[in-house]
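[1] Quick one: sequence and predicted model below, then my questions.
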Amino acid sequence: MAKKTYRSMDDFAVACGVSRPTLSKYFDDPSQVKEVTRKSIEAVLKKSNFEPNLFARHLNRKRTKNIGILVPTMADPFYVQVVSLIEIELRGKGYWPVQISSHTRPELEEEAVRTLLSLKVAGAIVAPMGNSSRKFALERLKDAIPIVCFDSPSRFNLPFVGNDNAQSVAAIVQYLCRSGEPPVFLDVPHLVENTNERTESYSATMAREGHSPLVIACDAPPSWEFERLGYEQMNHLLAKGGLPGKTLLCANDRFAFGAMAAAFAAGLKIGRADGCDIRIAGHDDHPLSRYACPSLTTMAQNAPEIAARSVEMLLNLLDEDAAGRKAMPNSVILEATLVMRDSA
C-alpha cells in the first residue's frame, strides 16, 4: 500500500491534528510534546513518506541551528577526516552542518563567508587559509557570529584547536636522530601558520640534539598540491648531484609521498632496513600513510579530539544562558603521537 504524501509541514500538521508550532517542537525534540501528541504524530508518520525540511525550518528561526564549516580544500584527507568528525559531533547534538570549501582561492573563501551569513548560520568552525586569505573576509564573519578555528590559528586571536607542532616535530626529529643519521628538513610553502611552527621546531630540536639543522626550502611557487611539489623538489635535488643526507623529514605526509615517488623512480631504496639508500618521514598520519610502499613513518595528529574540542568550544559560545557557559581556554593545543613504520 502506497504511503501518503504531504506537500508541506502545514498539511502534515492538519493530518496529525496538531498545530504547526507543536509539530515543529516535535521534530526538534520529541520529548518536548505530550506522550499522546507524540503517538498521534508518529502514527501518521508511519503511514506517510513525509520528511520535514529541516534546512528551511532552521532558516526561518531567529537563531538557526545551522553551523558553518569552512576549510581551504576537501582534496586534503586531513580536512576530510576532521570535517567528517565535526559533522557527526554536530548532528549528534542537534545541529545541522553546512560545509563549504574555498578550493584554496581567496575570492571563493570570501564568497563562502557571504554564503554562510546568508544562510544565517549560528556559528562557524573554520580552518583559515593563512597568508592567502583576504583579511576582511574572516573579519566580517567574526563580527557576525561566534567562530572557532582549527588546524591554523587566525590573525584575530579567535578560539583555536590545533596540533602542538613544537612537540610533534621535536618527537620525530629526536627519533630520527637517535635511530640513524640526523634528518634534513624538506620544507613546504608557508601557506599557513603551522608550517612556520614545524620549521622552527625542527631547527630548535636539531640544535638541542647537538646537530646543525639543514632546511631545504621548496623553490616552487606556493601551491596546495603538495604531492607534486614533493616529487619535483626531490627530482630537483637528485638532478643537482644527489641528496644532502640519507634521512629526510618532510613537513607533511603529502609532500613525503611525492618525494618517495621520485626517489623510487630514481632507483633509490627507501626504508630503515640494512641496505636501504634513504630514510623518509612525514607529519600528520595521512590516511594513506600506512599503505605507502614502504609504509610512512610519521606523527599522527589527534583528529577525533580536534573535532570534538572544536565543537565543544563553539557550542559553549552559542549557549544563550551566560550562567550555563563553561569556563574554557581560548586555545586547545593537542599532542601528536609518533607512528613508526618502514620508511624510517
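    Nice, I can see it.

[2] CA atoms for contacts and neighbours, from now on please.
    Will do.

[3] isn't S102 right next to T115, touching?
    No. Taking contacts as C-alpha atoms under 8 Å, S102 lies outside contact range of T115: 11.4 Å.

[4] can you give me the helices in this protein?
    9-16, 20-28, 35-46, 54-59, 77-92, 106-118, 135-144, 165-179, 193-208, 226-239, 253-265, 303-318 (DSSP state H).

[5] Can you mark which positions in the fifth one are buried?
    If I follow you right, that is helix 77-92. F78, Y79, Q81, V82, V83, L85, I86, E87, I88, E89, L90 (16 or more other C-alpha atoms under 10 Å).

[6] can you redo those as TSV with distance to I216?
    Output for those, formatted as TSV (distance: C-alpha to C-alpha, whole Å):
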residue	distance to I216
F78	24
Y79	26
Q81	29
V82	29
V83	32
L85	34
I86	35
E87	38
I88	39
E89	40
L90	41
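
[7] for those, which one is nearest G123?
    Of all the buried residues of helix 77-92, G123 sits closest to L90, with 11.6 Å by C-alpha to C-alpha.

[8] Please name the residues that touch the closest one.
    For L90, the contacting residues are W96, P97, V311, by C-alpha atoms under 8 Å, 6 or more residues apart in numbering.

[9] From the residues you listed, pick the one nearest L268.
    Taking C-alpha to C-alpha as the measure, L268 lies nearest V311 of the contacts of L90, at 44.7 Å.

[10] Which single one of the contacts of L90 is nearest to T73?
    Comparing those against T73 with C-alpha to C-alpha places P97 closest, at 16.6 Å.

[11] hmm, back to that, any idea which of the buried residues of helix 77-92 is closest to R61?
    Within those, the smallest distance to R61 is 18.2 Å, found for L90 (C-alpha to C-alpha).

[12] Restricted to buried residues, select the contacts of L90 in PyMOL.
    In PyMOL syntax, the buried subset of these is picked out as below (16+ other C-alpha under 10 Å):
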select buried, resi 96+97+311
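
[13] Got another one to weigh against that:
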Amino acid sequence: MSHQKIRNMEEFATLSGISRPTISKYFNDPDSVRSSTRNKIEAALKEYDYRPNIYAMNQNRRLTKNIGIVVPYLADPFFAEIARVLERRCIDAGFTPTLFSSHGEQGLENAILDTLRSLKPAGVLLAPLGRASDRKYVEQFCRDVPTILFDSNIEGVGAAFVGSDNFSFVSQTVEYLSRTGNVPCFFEMRDPANPNANKRRHAYLEMMRRLDLEPHIVKIDGMGWGFEEIGRQGALKVLRDKLLPTSTVLCSNDRLAIGFLSACHELGVTVGRDDACDIRVASHDDHPYSRFTCPSLTTAAHDYESVADHAVKTLFQLIEAGGKLNNREETLFAARLIMRGSA
C-alpha cells in the first residue's frame, strides 16, 4: 500500500493510469465498466487506499437544487410569460431557477450551455433557437445535463419535448375565418426567426387544402426578433401597394399582428368584424397584450400553464431517473380560439 496522500479523483487517475471519466463511471456504477478495467481500478484503490469524496461526487452528479431556464429572446412576451410560469413551478418545488436569454444568437446559446454545464444544475429547461441552433452542441449538452426541450423542438435531441400543437392553432383560426367571411391570407416573415412559423405555414396550407380553398401566402422582409416593427413595415408596404389578395389577414404570430394593426391605424384602415370595416385581422399565440390592442386581437392561445406544468414535471422525473428516460417523449398541447374584436 502506498503512503502517498491522494487528494482527489484527478490525482488518483494520474497515478493509476486510468482515465478520469472511466473512474467516475466506475464509482457511479461498477458494473458499467469492463471487468478487466474494474479489476484494475479496484487493485489501484487497494494500492493507494483511496476513497472518493462522496459530497463532491454528488455535486458532480448534479444533485443540486438549481434549475437552468434558457429562452431564445426574453423580450418576447411569450417567452417572458412562460418563463415566469416555469420559474414559479420550480420555486414551489423547492428549486432555484436561473433564467438565461440567447438573444437569437447561436454563439450565445452555446456559451450559455457551457456556463450551465460548469454550474452543474440539477436540470435544464431549454427553448432552443431551433434551426439556428448548433445541433451537435445542444445534443452533447443534453447528454451531459438532464434537459427538457420546450417550445421549439429539435428532433431526437433531449429526453423529451413539450410544446404547443401548431396545427391546432392554425386549423381553428382558418376554419373560423373561412366560415365567417372571406378566406384568410397568411401573413409571415420571409425568413422567420422562430421555427414554429414554418410549421404554422404548413398547417395553413393543409387546412386550406382540406377546405378546398385557394391559399394565399403574403411574405414580408425582415430579420431578427423585432416582430412588431417588421410587421408594421411589412403591412405598410402591402397596404399601400394593395398587395393583399383578400380582406382577411391571418398573421403567423401576435407580435406581427400588433405591427399590422399599427400600420392599419397609421393608414386609416379600419379593422374589425363589422361589415363597415375594411379588413379582418387574426393571429396566433395570445400574446399577453393582445387583449389590449385596438381592436382587441382574435387569436389562438397557448396553454401556458399546461406546457409549463408538464415541462417541469417531466424534468423532475428525468432528474429522479438519473438523467435518462426509457424513450424520448414528445407532448403537444392544443390551442384555444379566442374571438375578439379584430375578426
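    That came through fine. Just so it is clear, the structure is predicted and the values come from calculations on it, not from any experiment.

[14] before we move on, the earlier item: more neighbours, S102 and T115 of structure 1?
    Taking other C-alpha atoms under 10 Å, S102 of structure 1 and T115 do not tie; S102 has more neighbours (20 against 14).

[15] contacting residues for the more buried one?
    Contacts for S102 of structure 1 (C-alpha under 8 Å, 6+ apart) come out as L70, V71, P72, T73, L108, E109, A112.

[16] Which residue in structure 2 aligns with the first one?
    Aligned by TM-score structural alignment, L70 of structure 1 pairs with V70 of structure 2.

[17] Spatially central, which residue of structure 1 would that be?
    Taking C-alpha atoms, centre = their mean, the centroid of structure 1 lies closest to Y79, which sits 3.4 Å from it.

[18] residues contacting it?
    Residues in contact with Y79 of structure 1 (C-alpha under 8 Å, 6+ apart) are V71, T73.

[19] and it, how far is that from I306 of structure 1?
    To I306 of structure 1, Y79 of structure 1 is 11 Å away according to C-alpha to C-alpha, to the nearest Å.

[20] And for L318 of structure 1?
    The separation that L318 of structure 1 has from I306 of structure 1, given C-alpha to C-alpha, amounts to 18 Å.

[21] quick one, which of the two is more surrounded?
    I306 (24 against 17).

[22] quick one, what contacts the more buried one?
    So I306 of structure 1 contacts V82, F150, V161, G162, L334 (C-alpha under 8 Å, 6+ apart).

[23] Quick check, D151 of structure 2 in contact with S164.
    Yes. Assessed by C-alpha under 8 Å, D151 of structure 2 is found in contact with S164 at 6.8 Å.

[24] Which of the contacts of L90 of structure 1 remain contacts when I look at structure 2?
    Among the contacts of L90 of structure 1, the ones whose aligned partners also touch in structure 2 (both residues aligned by TM-score structural alignment, their matches' C-alpha atoms under 8 Å) are W96, P97, V311.

[25] The last one and I86 touch, don't they?
    It refers to V311 of structure 1. Yes. Here V311 of structure 1 reaches I86: they are 6.7 Å apart, a contact under C-alpha under 8 Å.

[26] Give me the distance between the closest residue to Q99 of structure 1 other than its chain neighbours and L116 of structure 1.
    Closest residue to Q99 of structure 1 apart from its sequence neighbours, by C-alpha to C-alpha, 6 or more residues apart in numbering: I69 at 4.6 Å. Applying C-alpha to C-alpha, the value for I69 of structure 1 to L116 of structure 1 is 9 Å.

[27] Common neighbours of these two, please.
    By C-alpha under 8 Å, 6+ apart, the residues touching both I69 of structure 1 and L116 are V98.

[28] quick one on the thing from earlier: okay if I get the contacts of I306 of structure 1 as TSV plus distance to L268 of structure 1?
    Converted to TSV, the contacts of I306 of structure 1 look like this (distance: C-alpha to C-alpha, whole Å):
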residue	distance to L268 of structure 1
V82	34
F150	37
V161	39
G162	35
L334	36
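
[29] between those residues, which is nearest K39 of structure 1?
    Using C-alpha to C-alpha, V82 is the member of those that lies nearest K39 of structure 1, at 38.1 Å.

[30] Enumerate every residue touching the closest one.
    Contacts for V82 of structure 1 were tallied using C-alpha under 8 Å, 6+ apart; they are A303, P304, I306, A307.

[31] Quick one: map it onto structure 2.
    So, by TM-score structural alignment, V82 of structure 1 is matched to I82.

[32] What of R208 of structure 1?
    Under the alignment (TM-score structural alignment), R208 of structure 1 pairs with R210 in structure 2.

[33] Let me see the contact set for that match.
    Contacts of R210 of structure 2 by C-alpha under 8 Å, 6+ apart: none found.

[34] Count residues in the vicinity of N253 of structure 2, would you?
    By the criterion of other C-alpha under 10 Å, N253 of structure 2 has 24 neighbours.

[35] Please tell me how far it sits from D92 of structure 2.
    31 Å.

[36] same thing with I154 of structure 2?
    I154 of structure 2 is 29 Å from D92 of structure 2, by C-alpha to C-alpha.

[37] State the distance from the closest residue to D28 of structure 1 other than its chain neighbours to A170 of structure 1.
    Using C-alpha to C-alpha, 6+ apart and skipping the chain neighbours, the partner closest in space to D28 of structure 1 is G94 (7.9 Å). For G94 of structure 1, the distance to A170 of structure 1 (C-alpha to C-alpha) stands at 40 Å.

[38] who has more neighbours, those two?
    Under the criterion of other C-alpha under 10 Å, the comparison of G94 of structure 1 against A170 puts A170 first, with 21 against 12.

[39] so what corresponds to that one in structure 2?
    Looks like A170 of structure 1 aligns to S171 there (TM-score structural alignment).

[40] which residues touch the nearest residue to that match once chain neighbours are set aside?
    Leaving aside its sequence neighbours, S171 of structure 2 sits nearest to M207 (C-alpha to C-alpha, 6+ apart; 6.0 Å). Residues near M207 of structure 2 by C-alpha under 8 Å, 6+ apart: V170, S171, V174, E175.
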